[in-house]
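S.K.: Sharing a model that was predicted from the sequence below.
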Amino acid sequence: PGGNDVRRWRHRMLLILLLGMPAGCAGIGRERVTTPGGTTIEAGVPLPTPEEEGGSAQALPVLGPSSTLEDYLAYAALKNPDLKAAFHAWKAELEKIPQVERLPDPRFTYAYFIRNVETRVGPQRHKFGISQLFPWFGKLRLQGDVQFEKAEAARQRYEARKWRLFYEVRKAYSAYYDLGRSIEITKENIALLDYLEQVARARYQVGSAGYADVIKAQVEQGVLADRLRTLEEQIPPLAAELNAQLNNPLDFPLPIPRTVPEEVLDVPEAQLFAWLADSNPEIQALAAEVRAGERRKELAEKRFYPDVMFGLDYIETGTSPADPPENGKDPIVAAFSLNLPIWRESYRAGVRQALEETSALRLRRIERINLLGARLKTALFNYHDADRKVRLYRNTLIPKAEQSLKATESAF
């Protein structure tokens, strides 16, 4: 009996070891991932946040009168909550990869014989079992591929949100700058009209000008004063629009920008359209979803093949009073099972579903390329039109206006 106890404990230890083995060898996870900032990290290591990815040296810029557009863009990239949400959504998709690439948890079973099964070598009392399900070859890899492409789509959506944020910040920053310049120019015009009104009043007093000239100057003064009041009242809403992108309180005091960068487009239009199709993050996100759909179709085809389960059962057996040979010997049973994939039409429907979903994604990608191409055409027209107007005002209208002002001053 002492030998039987030793053997029984050895069998139990073997069962415990078998129970722990699949946890360490159950997956085929990817080894490295690269973040949008170019940081390479090991699988299973938490991704850095957008702030951490920029490094400790990338502190939050202080927005003051001398701040540039680049300072505002860096500030928004570090604080905008929607951009952070897109980053964490991508991070969450990445964390799903090791989950879908792992084997299912092993199953441990225990059975107690309410009525002992009497055998030649003794009564059977307890049964312990361990089993592991192994999906058909390639299923785990395809599940990982599908989730990897979903994570890539989330990464591209994060990139798209970042560029959209930069566009919104540039737009609000430029509008805020334009407002500041309009206020400065209006104040200069008011000062000029004050001077002309004084000149007209002096000429009226000496009889060299009519009172209508004085009234005209005073009317223009009132119009400009009202315009200045309107412009100054636009400061809070425009500042609030910029603060919204920066995740600041809406009434946070932002100084009016002093400069705005003048950007020159020196890239051929054909190159811009090529970049649109190859590098636009919205289109790349749809391309990743198409690849995920193709992998889902392959995964659906794997349902035609069975999953296999291997198991091991250990039965604890008591001793028999008759003391036969191998008295109290505990049997060990190897088990094998598989599911029977007999519902073929259901599996074919799954394949067809994956094909239809992938076709829809391909068409959506084409539609997005067409829509963004049309928007690029409009943006190029607006750019060239604005560039033409800048040259018109700089080279023709402003010099003519200065000549007209000098002539008016001479006439007065």
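M.R.: Noted; the coordinates are in hand.
S.K.: Please make it C-alpha for all contacts and neighbour counts, starting now.
M.R.: Will do.
S.K.: what's the residue lying closest to F108 once chain neighbours are set aside in contact with, if anything?
M.R.: Spatially, and ignoring its direct neighbours in sequence, F108 is nearest to I130 (4.6 Å; CA to CA, 6 or more residues apart in numbering). Contact analysis of I130 by CA atoms under 8 Å, 6 or more residues apart in numbering lists L15, L18, L19, P106, R107, F108, T109, G311, L312, D313.
S.K.: secondary structure class for the residue nearest to the fifth one when sequence neighbours are not counted?
M.R.: For R107, the nearest residue in space outside its immediate sequence neighbours is S131; the separation is 5.2 Å by CA to CA, 6+ apart. When classified by DSSP: H, G, I helix; E, B strand; the rest coil, S131 comes out as strand.
S.K.: ok, G293 - contacts?
M.R.: Residues counted as contacts of G293 (CA under 8 Å, 6+ apart) are V146, A354, L355, E357, T358.
S.K.: try 7 Å
M.R.: Counting by CA atoms under 7 Å, 6 or more residues apart in numbering, G293 makes contact with A354, E357, T358.
S.K.: and the helix or strand containing the second one, what other elements does it pack with?
M.R.: Read it as E357. Assigned by DSSP states H and E, E357 belongs to helix 344-392. The contact analysis (3 or more CA pairs under 7 Å, 6 or more residues apart in numbering; DSSP states H and E) places helix 344-392 against helix 281-301.
S.K.: Put this next to the first one:
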Amino acid sequence: MKQLSRNIKLCTVLAVFGSVLSMNAQELDEFIQQAIMNNPEIYKVELQYNLSSEKVNEVNTLPNTEFGLGYFVSEPETRTGPQRFKVSVKQMIPWFGTITARENYAKSMADAEYEDLVIAKRQLVVSVSKHYYKLYALHAKQNVLDENIELLETYRTMALNAVETGKGSAVAVLKLQMRENDLKKQKAVIKQDITSEQASLNKLINRDSGVKIKIPKVLELPDAEMDSISPNLDMHPELLKYDKLYASVAQSELVNKSESQPMLGFGLDYINVAERPNMDFSDNGKDILMPMVSVSIPIFNQKYRSTSKQHTLKQQELKAAQQNRRNTLESLLQKAIADRNAARITYNTQKENLDQARNAEKILIKNYETGTIDFNDVLDIQELQLKFQLQMIEAVTNYYIQTTNINYIAS
């Protein structure tokens, strides 16, 4: 049953981010499922929720039953005989509805803890997705650097041929070689970043940091936005939590009012009486049985009045905090939308620039056939191509990261 509950919660979280997952490889979906099932932080929050749920059983109890036993060292004499010992039992009972109010308060706190679990899972989805996209960016940059290194090697061969025919300078060959060395250095640095990013993603899944992660070679931007954004922030778990905390304070006030009422007590005293010697009458040695009723009245109730005032102030605080968080989420949503739009604009602009740079490269290659190539221009064009390619990768990565942020807030 517990496993079924975990699977239902998992499906709910994945449904929230379905629009992100549908755009990407199946691997991301699998990573998210593994992370939600294995992440120790999620397990910790889930245990906290189970602990809060168990408190419902804790409050569903009466006060301790009091038992007493007394022995008369000096036995008092009565008409029916001397009293030898006394046994008593007493049970206090809270005012009507107090236990129910306590149960409702414990349930309301458990409901608030559940929202923490939902929030933790949604945040984990965001973290896994962002590491995944960053890892994609690093691999994509590495592939671009490989392409550019191969291109520079071709240019260097052309430059050497030009030097041999007396149509080029050895300096151009050295510049191309230095540029190639710089790209190899960048590739080596990216390799270290991949190792670090891969370890971070693996640890979110709670597995060995060295496990290889399969990343798609290419992530394309969708032709248009998948759907219009019409957020219903009232249903966002970060805001729902404040509603449930507000309700828990209301339940706590009901408990406070119930506890400010009298408590009733029911008890029974039994007194053992010994027989009087050398006497014969009907009640000789008759034990005493005395039922009792008591009332505990909170005459000094300043404590309860103060608690009621605290509850009112706490509810006002929660409303203010909820509005502040709502404002923050709305601001973050607008920023994420703007950044995603900017990423698309950047991608389209740099794609156009890259096409133009490649056209310029073709012109340079044709010039080489006529013996008029300038390898300084070659380096400039190569640097521009690399710049545009890297910016396109960053734009794609940022687009999907901002989509993840939008889905966290707006879904």
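M.R.: That came in fine, so what should we check first? Keep in mind the model is a prediction, meaning the values are calculated, not measured.
S.K.: For the two chains, what TM-score is obtained?
M.R.: Superposed pair, TM-score by TM-score structural alignment, normalised by the length of structure 2: 0.78. Supporting alignment: 352 aligned residues with a CA RMSD of 2.7 Å.
S.K.: how about the helix ranked longest in structure 1, aligned to which bit of structure 2?
M.R.: Longest helix in structure 1, counting residues (DSSP state H): helix 139-205. Using TM-score structural alignment, helix 139-205 of structure 1 lines up with residues 98-164 of structure 2.
S.K.: and if you look at stretch 81-88 of structure 1?
M.R.: Alignment note (TM-score structural alignment): stretch 81-88 of structure 1 is matched to residues 40-47 of structure 2.
S.K.: what comes up buried for the matching stretch?
M.R.: Of all the residues in stretch 40-47 of structure 2, those buried under the rule 16 or more other CA atoms under 10 Å are E41, I42, V45, E46.
S.K.: From these, pick the one nearest E197 of structure 2.
M.R.: E197 of structure 2 lies nearest to E41 out of the buried residues of stretch 40-47 of structure 2, by CA to CA, at 19.1 Å.
S.K.: Can you name the residues that contact that closest one?
M.R.: Listed by CA under 7 Å, 6+ apart, E41 of structure 2 has no contact partners.
S.K.: Check the mean deviation of the helix or strand hosting it from structure 1.
M.R.: In this assignment (DSSP H and E), E41 of structure 2 forms part of helix 40-59. Compared with structure 1 after fitting, helix 40-59 of structure 2 deviates on average by 0.9 Å (mean CA distance after the TM-score superposition for structure 1).
S.K.: how much does whichever helix or strand comes after that helix stray from structure 1?
M.R.: Where DSSP H and E defines the elements, the next helix or strand beyond helix 40-59 of structure 2 is strand 66-71. In the superposition with structure 1, the average deviation recorded for strand 66-71 of structure 2 is 1.9 Å (mean CA distance after the TM-score superposition for structure 1).
S.K.: Can you check which part of structure 1 the helix or strand just after strand 66-71 of structure 2 sits on?
M.R.: Remark: after strand 66-71 of structure 2, the chain's next helix or strand is strand 77-78, criterion DSSP H and E. Counting by TM-score structural alignment, strand 77-78 of structure 2 pairs with residues 118-119 of structure 1.
S.K.: quick one: contacts of the matching stretch?
M.R.: With CA under 7 Å, 6+ apart, stretch 118-119 of structure 1 has contacts from Q124.
S.K.: Burial check on the nearest residue to F375 of structure 2 once chain neighbours are set aside, number of neighbours?
M.R.: Closest residue to F375 of structure 2 apart from its sequence neighbours, by CA to CA, 6+ apart: A172 at 6.0 Å. Counted with other CA atoms under 10 Å, residues neighbouring A172 of structure 2 total 21.
S.K.: on that earlier part again, now the longest helix of structure 1 against helix 281-301, angle please.
M.R.: Here the directions of helix 139-205 of structure 1 and helix 281-301 differ by 160 degrees (axes from the mean of the first three to the mean of the last three CA atoms, to 10 degrees).
S.K.: helix or strand right after helix 139-205 of structure 1?
M.R.: Taking DSSP H and E, what comes next after helix 139-205 of structure 1 is helix 211-233.
S.K.: in the superposed pair, what's the mean gap between that next one and structure 2?
M.R.: Average distance, helix 211-233 of structure 1 versus aligned residues of structure 2 after superposition (mean CA distance after the TM-score superposition for structure 1): 2.2 Å.
S.K.: Beyond that helix, next helix or strand please.
M.R.: Going down the chain from helix 211-233 of structure 1, the next helix or strand is helix 235-246, by DSSP H and E.
S.K.: Buried residues of that following helix, list them for me.
M.R.: Buried, per 16+ other CA under 10 Å, within helix 235-246 of structure 1: I235, L238, A239, A240, E241, L242, N243, A244, Q245, L246.
S.K.: Matching V290 of structure 1 against structure 2, which residue comes up?
M.R.: By TM-score structural alignment, V290 of structure 1 lines up with Y246.
S.K.: sorry, back to before: turn the buried residues of stretch 40-47 of structure 2 into TSV, including distance to M263 of structure 2.
M.R.: Formatted as TSV, those follow (distance: CA to CA, whole Å):
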residue	distance to M263 of structure 2
E41	43
I42	42
V45	37
E46	37
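S.K.: on that earlier part again, could you check which residue of structure 2 pairs with the residue nearest to F108 of structure 1?
M.R.: Match for I130 of structure 1 (TM-score structural alignment): V89.
S.K.: mind checking how far the equivalent of L62 of structure 2 over in structure 1 is from L133 of structure 1?
M.R.: Counting by TM-score structural alignment, L62 of structure 2 lines up with L103 in structure 1. Distance of L103 of structure 1 to L133 of structure 1, computed by CA to CA, to the nearest Å: 7 Å.
S.K.: what do you get for M309 of structure 1?
M.R.: 4 Å.
S.K.: Give the burial count for the counterpart of P306 of structure 1 in structure 2, as a bare number.
M.R.: Under the alignment by TM-score structural alignment, P306 of structure 1 pairs with P262 in structure 2. P262 of structure 2 has 16 neighbours, counted by other CA under 10 Å.
S.K.: hang on, isn't P262 of structure 2 packed against F300?
M.R.: No. In this structure, P262 of structure 2 is not within contact of F300 by CA atoms under 7 Å, at 11.8 Å.
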